[in-house]
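Asker: below: sequence and its predicted model.
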Amino acid sequence: MSDIPPSRWALGGQATRGYGPRFAELVARGDDVDGEARLADALCRRRARILDAGAGMGRVTAALRARGHDVTGIEPDRSLVDQAETTYPGIGLLPLDILELSPAVLEAHGCPAAHDLVVAVGNVFVLLAEDTERRALTTLGSLLAPGGRMLVGFHLTAGPAGSRTYPPEEFVADVEAAGLRVDLRAGSYELHPANAEYAVWLLSRDVTTG
């Protein structure tokens, strides 16, 4: 879509090319790459509707489907969509950007329009296009079912190539401007205390904003 600017990830060019193969190698080796998925699974009822926004090479989508959830994975980088299909045959990630999502778009692809959990982990938010963070939060928030929640995680320091620095106070301001609220901040997907290196956020709709 013409109103979707290139993300920091897309502008990273060759600096981002090693991500998919690196994680595919970890999966093939049998390494544990399910930390985010374990927390996401714990946040949901069984057979929950989950949107994996910025699914990368599909590891979170695959892990949550293996746990019995109805997961829609979206990823705008076609090379990662291809990598996902190689690593997890039949995974069927949709080549969509967060900013082009809507209930109608998802329904047109045969996917749920509302979700019990939206997952945007693995530095998705520090790799969005410049000045689109509030738009992305608003878009994803509009896809939450009543009582639905959003799980977000990103590096506060030493993020991937091309990523921005996203101070916690700025993220919280953007969350609130998008009509959401912070229910929890932790320092890891194992819920260690908040720290200055990594932030894991659990968000929900702020019902007081109407």
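Answerer: Arrived safely. Residues are numbered from 1 along each chain as shown.
Asker: alpha carbons only for contacts and neighbour counts from here, please
Answerer: Fine.
Asker: which residue ranges of this protein form strands?
Answerer: In the chain, the strands defined using DSSP state E lie at 49-53, 70-74, 115-120, 144-155, 180-186, 198-205.
Asker: and the angle from the last one to strand 180-186?
Answerer: An angle of 150 degrees separates the directions of strand 198-205 and strand 180-186 when computed by axes from the mean of the first three to the mean of the last three Cα atoms, to 10 degrees.
Asker: just checking, what packs against strand 198-205?
Answerer: Packing partners of strand 198-205 (3 or more Cα pairs under 8 Å, 6 or more residues apart in numbering; DSSP states H and E): strand 144-155, strand 180-186.
Asker: strand 115-120 and that one, what's the angle between them?
Answerer: Using the same axes, to 10 degrees: strand 198-205 against strand 115-120 is 150 degrees.
Asker: can you list the residues that contact strand 198-205?
Answerer: With contact meaning Cα atoms under 8 Å, 6 or more residues apart in numbering, strand 198-205 is reached by 141, 147-157, 168, 179-189, 191.
Asker: try it again at 7 Å.
Answerer: 141, 148-156, 179-189 (Cα atoms under 7 Å, 6 or more residues apart in numbering).
Asker: got another one to weigh against that:
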Amino acid sequence: MSGRVPSRWEELTAADPAHSTWFVQRFRTLAAEGQDIYGEARLVDAMLERGSRVLDAGCGAGRLGGYLHRAGHEVVGVDVDPVLIDAAGHDYPGPTWLVGDLAELDLPDREFDAIACAGNVMTFLAPATRESVLTAFARHLSPTGRAVIGFGADRGYPFDRFLTDARSAHLTPTLLLSSWDLHPFTPDSDFLVAVLTHTPRSD
């Protein structure tokens, strides 16, 4: 951990070591009860051709990446929490699940057709690393790839600040929604789903 800034998620789990296990069980229970836990993944799937390359960024226990793998895509999931990665490998075999810090993301020879970042992941980052994470996303997108990022309001990362950070990272918003089921984004929206493309530096 030396030399890097721990994320808010890491601070949370350091304060409550049982939190990750609770998080895993929460989604296992929802799935067992027949609840829909794959809405974000369906939106991403609708954007892709079969066999596309997908990065599940901040993949948690793997529900999004697992769905996309079953839908026929090549999926890599990255999360800083080894407990969640272990659960992802157990519950959703098939994708490549990696423990890693999104701020230090460096996957060689990997260009993704989509980067999915759901579950309020952006708000669990250390604020100082947000732009680094977005820059890493831009670096890992294929020329026609898109990043799909969703998170809620009042979680310490204002939407206008996020959009400014995204542009600084050379990610251009092409579609803004207020939900994963395609409701339009308005100034009063309390949730943002942003679809972004990589705009290479002109210099």
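Answerer: Thanks, I have it. These figures come from a predicted structure and were not determined experimentally.
Asker: nearest to Gln83 of structure 1, out of the strands of structure 1?
Answerer: Smallest distance to Gln83 of structure 1 across the strands of structure 1 (Cα to Cα): 13.2 Å, for strand 70-74.
Asker: superposed on structure 2, where does the closest one end up, distance-wise?
Answerer: For strand 70-74 of structure 1, the mean distance from the matching residues in structure 2 following superposition reads 0.7 Å, by mean Cα distance after the TM-score superposition for structure 1.
Asker: whereabouts in structure 2 does that strand align?
Answerer: On the basis of TM-score structural alignment, strand 70-74 of structure 1 is assigned to residues 74-78 in structure 2.
Asker: ok, for Ala138 of structure 2, nearest residue in space, not its chain neighbours?
Answerer: His198 (5.4 Å; Cα to Cα, 6 or more residues apart in numbering).
Asker: can you report how many residues neighbour the equivalent of the one you found over in structure 1?
Answerer: Aligned by TM-score structural alignment, His198 of structure 2 pairs with Arg205 of structure 1. For Arg205 of structure 1, the neighbour count with other Cα atoms under 10 Å is 25.
Asker: tell me what the top helix by length along structure 2 is packed against?
Answerer: Criterion DSSP state H: the longest helix present in structure 2 is helix 19-32. In terms of contacts (3 or more Cα pairs under 7 Å, 6 or more residues apart in numbering; DSSP states H and E), helix 19-32 of structure 2 is packed against helix 82-91.
Asker: average offset between the helix it packs on and structure 1?
Answerer: Mean deviation for helix 82-91 of structure 2: 1.7 Å (mean Cα distance after the TM-score superposition for structure 1).
Asker: the inter-axis angle of that helix versus strand 74-79?
Answerer: Going by the same axes, to 10 degrees, helix 82-91 of structure 2 makes 150 degrees with strand 74-79.
Asker: next, the angle helix 19-32 makes with helix 82-91 of structure 2.
Answerer: 30 degrees.
Asker: now the residue nearest the centre of structure 2: how far from Arg146 of structure 2?
Answerer: Centroid check for structure 2 by Cα atoms, centre = their mean gives Cys117 as the closest residue, at 1.7 Å. Using Cα to Cα, to the nearest Å, Cys117 of structure 2 is found at 11 Å from Arg146 of structure 2.
Asker: circling back: including distance to Ala37 of structure 1, could the strands of structure 1 go into a markdown table?
Answerer: Shown next, in a markdown table, are the strands of structure 1 (distance: least, Cα to Cα, whole Å):
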| stretch | distance to Ala37 of structure 1 |
| --- | --- |
| strand 49-53 | 10 |
| strand 70-74 | 11 |
| strand 115-120 | 9 |
| strand 144-155 | 10 |
| strand 180-186 | 16 |
| strand 198-205 | 13 |
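Asker: many thanks, have a good one.
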